[in-house]
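Colleague: give me a 3D structure for the following:
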Amino acid sequence: MKKNTYLKKITVLLFIITPIIIIMGYSWTNSTVGELIRERHNPSVICPRMISQQSITPLKHTKHLLVSAYMDQRSGGFDLRIIGIFKRDSVDALYCSLCCAGLVSETTPSIILPHSDHFGFPYGTMDVLCQIPDNCDATHVTLLTAPSTATRSEQLWIPIKNKKTSNKEENKLDLTVCISTLFGTYNNVLQFAQTLEMYRLLGVNRVVIYNTSCGLELNRLLKSYSQEGFVEMVPWPIDRYLNPSRGWNFKEHGGDLHYFGQLTTLNECIYRSMERSRYVLLNDIDEIIMPYQHDNLNSMMDMLQSQHPNVKFLIENHIFPKKYFEPSRKFHLHRWSNVPGINILEHIYREDPNSTYHPYKMIVQPRLVEQTSVHQLLRNLGEQFYVPMQICRIIHVRVALLKSLQWEELNEDKRLWDFQEKLIPNVDQVLRRAGLLTED
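Modeller: Just a heads-up that it's a prediction; the model follows:
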């Protein structure tokens, strides 16, 4: 009898304890899984939390601005190059933090490479080199002011560009033109359209423009070109963060940064084009790099490249003063009268370059460039070649540089007229498409 009672008590006890054990085991298992889940979703582990969608990103706890990050396999083991605008007297050590397929890597020290051209302004272009860890599929990067990860959650991450997405070779562009900055109320619509259509006839595939601001009519034209795909517009709101200068000389013009960040945008455009374009033309919007022995720039570059491989090509700048007009006024077209800007077909007289100030512009192979200024490369992997003016020169319609010259002392140059049969209807078409040409 006692034995039966004892067995009953054990059975009841087991009946009560077993679910508890099961529940405890389930809870322990869930607790472990929960810790793993919480660990996986810990802000200090998962990345990126906050991605910058802007072309200029302030770096917290510094006076610096980040612009973009590009894969760069040429830098002696450092795989990633960040282009930024730094306060030159406040450059301290920075540490790279990479997002590797959704997980944060250990921080690593960076190498900071200032650009030697800054024209005396407080802010200048700088590169930050980061080393990508082994087995890291890096997608985003941020910079920290200390090796600790304590402030990492506060920073914005920027995407890493020029990543190889597949083994398939992408179709590369032949020629890209980089236009550094548009700002103020610049509204030279007619010359802008003529220049872009001239470049299209010469074989240029894309024009990249960094736009802070411009006039109303030019903005309409830019939108039309952007929708078509010929122009790639990069928003450039540098005036939200700094007091950019409208000139190149700090002592004369003041401000925080040279010419609305022209040096930064030219370097950014080179890296933007590095994996997708054979050649990059670095020039202003009122300049046309014009071949004089070839019908297009591709043929000219094939010839130059065969004779001078792995070089940068420097092109002479020739100014066509806008105050002197072709006498017959044959290209003074009535339908363009209400379009703001200069009609470059009416200006056929050019100055000889001034021997004391003779700026060049460049055509480069982007993979041979590390850092550039406006008229020369600062760090490059090749030699340079000055292209004779008989082969190529810049047609630059603007105010006269040599103001003492008279009309009789100028040289007649009608090279643009060789393209007028195609150029004029093409300009008409783009102006009409943008709603800027209302009569024929």
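
Colleague: from here on, just use CA atoms for contacts and neighbour counts.
Modeller: Will do.

Colleague: tell me the contacts of Asn243?
Modeller: By C-alpha atoms under 8 Å, 6 or more residues apart in numbering, the contact list for Asn243 reads 255-257.

Colleague: which secondary structure element contains Met290?
Modeller: Here Met290 sits within strand 287-291, counting by DSSP states H and E.

Colleague: tell me the helix or strand right after that strand.
Modeller: helix 297-307.

Colleague: quick one more, to check against the first:
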Amino acid sequence: SRVWGAGVGLLLFLLLCVFARPNTTMKCTNNCNSATRKWYVGTLCLCIVYGVMNIMVNIDVVRLNNVVSNDNGSVRENKLSNSSQQSKSSSITCDFYSPELEEIVFSNGLWQVPLNSSAYLYSAYMDIRDRKKPVIRVIGMAEQSGTLEPFYCQIWYDLEEPSDVTEATIEEMWLEWDVKGNQPYYRPYLFSCPLSVPFEELKSLPTHVSLTGEPCELASSLLPVSQAGLGTYVKNASRGDFAVCVKGMDFEQDMSVRMIEWIELNRILGADHFFIYVYSVHPNVMRVLRYYESLRILSVIVLNLPGKQPNFPPSRTKFLKRNVWQKRRNELIPYNDCLYRSLYRYKYILPIDIDEVPVPVNHYTWREMFEDIASTTPRMAQKYAGFSIQNAYFFDEVNLAQDNSIPAHFHMLQTVYRSSNFSKPGYSIKSFVNTTATKTVFNHYPIMLLYPHMKENTILPTSLAQMNHYKSKCPAVFYPDCKDNYLKYIVHDTITWRYMDQLVPKVNKIIYNLGIKLFSKANKTVI
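Modeller: Below you'll find the predicted structure:
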């Protein structure tokens, strides 16, 4: 429009020059004197020069308005198809291409950092559970205590084509249950990037996403958008029932035999797959994990901490022990990453630790338990996104005598004395989380749901299920309560023995396959 206006201005100026010429007519005859001819030609030249300069200046203004600069001084032209002042699902088109590998800013190898922000991005997933409003979910953290700055999502369907841009919705994945919640922690966030059209109208699925502070800013992140299991989900193919999620493991002890027993017991109960996140573990434990990974029973996901948090294993271990509330926030990254990894493949995820096993009281497997819930209380499955189980504490210090009929290396089968009191409702519970209804998950239960008519969780009665929680002794963090309410009241509980005939040969077979040598005493292992 600026160039068109300049052309009109030039035409008007030429007409003005012609009609304003003194003592001349529109046509110059042979009687025109030399002075008059020179004046006329000179005036026309000046008009033309002025008009051309006006056009060039306006073209430069247009170009300058369409240039985006980054901190390194590089520039790229872009064209906007729509105003940036639109709803978050409306699309802007930026006429430049995806960032090159050398332009991506990494933190500690696994996290990507948008320019001029405190955010660290971990993973991205395609979410089409609402077909009319598909979104890309980006899981990340940010180091601050206040409101996070706005972000825009550059959505790439083809890295060789311009991106679409929408504004991200930003939600902190946390419940304010810590007394010092206003401190500048690294906080977990879910960035939701809406697509501009319904799922059925997409010509192709997005392959990558970048987060930026301005709509057409040069991106320094480029996350691949996972679509694992989406194809079978769209076809309404059957899904697995249960995926077990284990937060970042960080220990030096050789727990390899206990790990095998824990995996095999959960498999008997109904676990279809395990997603194990690892900071640092004993080499023998990693060997066990890689073995199960080779069988496609388990996935090992290497994890570290973003930003300035320590990642040298001994320093990281101390840091996580001394900073409990930061540790809890860090745990939400693997738990929510596991939720979205499982989205289209499993009906439920089960975020637990390797010293916890949810055991049905009146049923043999988790599936049988949920089938019973669905048949006896059908509205329950439609009302709640999480089914929570209370802890029954099994302490090593009250299980001193071993049963000689059970192999000594079976820690859970040997541990048959527990607290008669269960953990208080809502305290230290763990939950089966419905992947269809849950948007974000907390350490213990869902915290954000897709559907407003549903509730976060319900606590299953202890007559239906119990969470066997194996501890060496009362934890220091709640020792007085543990001593007075759990350690003092002990009962004999052999609920795991019903699985003994299946469990013992399965575990011994894996031990044999891996060539693990066992000590005859306690549960020590050595390879």
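
Colleague: TM-score of the superposed pair?
Modeller: The TM-score (TM-score structural alignment, normalised by the length of the first structure) is 0.79; 391 aligned residues with a C-alpha RMSD of 3.4 Å.

Colleague: before we move on, back to that, between the contacts of Asn243 of the first structure, which sits nearest Gln73 of the first structure?
Modeller: For those, the minimum distance to Gln73 of the first structure (C-alpha to C-alpha) is 29.5 Å, reached by Leu257.

Colleague: for the counterpart of the closest one in the second structure, give its distance to Gln253 of the second structure.
Modeller: Under the alignment (TM-score structural alignment), Leu257 of the first structure pairs with Gln326 of the second structure. In this view, Gln326 of the second structure and Gln253 of the second structure are 23 Å apart by C-alpha to C-alpha, to the nearest Å.

Colleague: who's more crowded, the two?
Modeller: Taking other C-alpha atoms under 10 Å, Gln326 of the second structure and Gln253 do not tie; Gln326 has more neighbours (17 against 13).

Colleague: secondary structure element holding that one?
Modeller: helix 324-341.

Colleague: where along the stretch 201-350 of the first structure do the strands fall?
Modeller: Along the stretch 201-350 of the first structure, counting by DSSP state E, counting those that start in this stretch, strands occupy 206-211, 231-235, 277-282, 287-291, 311-321, 349-350.

Colleague: now do the first one: which elements does it pack against?
Modeller: Strand 206-211 of the first structure sits against strand 173-182, strand 231-235, with contacts defined as 3 or more C-alpha pairs under 8 Å, 6 or more residues apart in numbering; DSSP states H and E.

Colleague: out of these, deepest packed?
Modeller: strand 173-182 (a mean of 23; mean count of other C-alpha atoms under 10 Å).

Colleague: re the thing from before, just how off-centre is the helix holding Gln326 of the second structure within its chain?
Modeller: 9 Å (C-alpha atoms, centre = their mean, to the nearest Å).

Colleague: that one vs the first structure - mean distance after superposition?
Modeller: Its matched residues in the first structure lie on average 2.6 Å from helix 324-341 of the second structure after superposition (mean C-alpha distance after the TM-score superposition for the first structure).

Colleague: list the buried residues of that helix.
Modeller: By neighbour count with 16 or more other C-alpha atoms under 10 Å, helix 324-341 of the second structure contains the buried residues 325-341.

Colleague: which strands and helices lie in contact with that helix?
Modeller: strand 119-127, strand 135-143, strand 186-194, strand 240-250, helix 313-322, strand 346-351, strand 438-441.

Colleague: can you list the ones you listed in a markdown table and add distance to Glu397 of the second structure?
Modeller: Below are these laid out as a markdown table (distance: least, C-alpha to C-alpha, whole Å):
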| stretch | distance to Glu397 of the second structure |
| --- | --- |
| strand 119-127 | 40 |
| strand 135-143 | 39 |
| strand 186-194 | 37 |
| strand 240-250 | 24 |
| helix 313-322 | 23 |
| strand 346-351 | 26 |
| strand 438-441 | 33 |
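
Colleague: which stretches of the stretch 401-527 of the second structure form strands?
Modeller: 417-419, 430-434, 438-441, 446-449, 455-459, 465-471, 490-492, 517-518, 525-526.

Colleague: got it, and the stretch 1-150 of the second structure?
Modeller: Secondary structure of the stretch 1-150 of the second structure (DSSP E, counting those that start in this stretch): strands at 67-69, 75-77, 92-94, 106-107, 111-112, 119-127, 135-143.

Colleague: ok so, going back, and the strands of the stretch 401-527 of the second structure, which is most packed in?
Modeller: Highest mean neighbour count of the strands of the stretch 401-527 of the second structure: strand 430-434, a mean of 27 (counted as mean count of other C-alpha under 10 Å).

Colleague: state the distance from Tyr233 of the second structure to Lys347 of the second structure.
Modeller: Distance from Tyr233 of the second structure to Lys347 of the second structure, by C-alpha to C-alpha: 11 Å.

Colleague: got any residues that touch both of those two?
Modeller: Any residue near both Tyr233 of the second structure and Lys347 by C-alpha under 8 Å, 6+ apart counts here, and that gives Arg239.

Colleague: sweet, I'm off.
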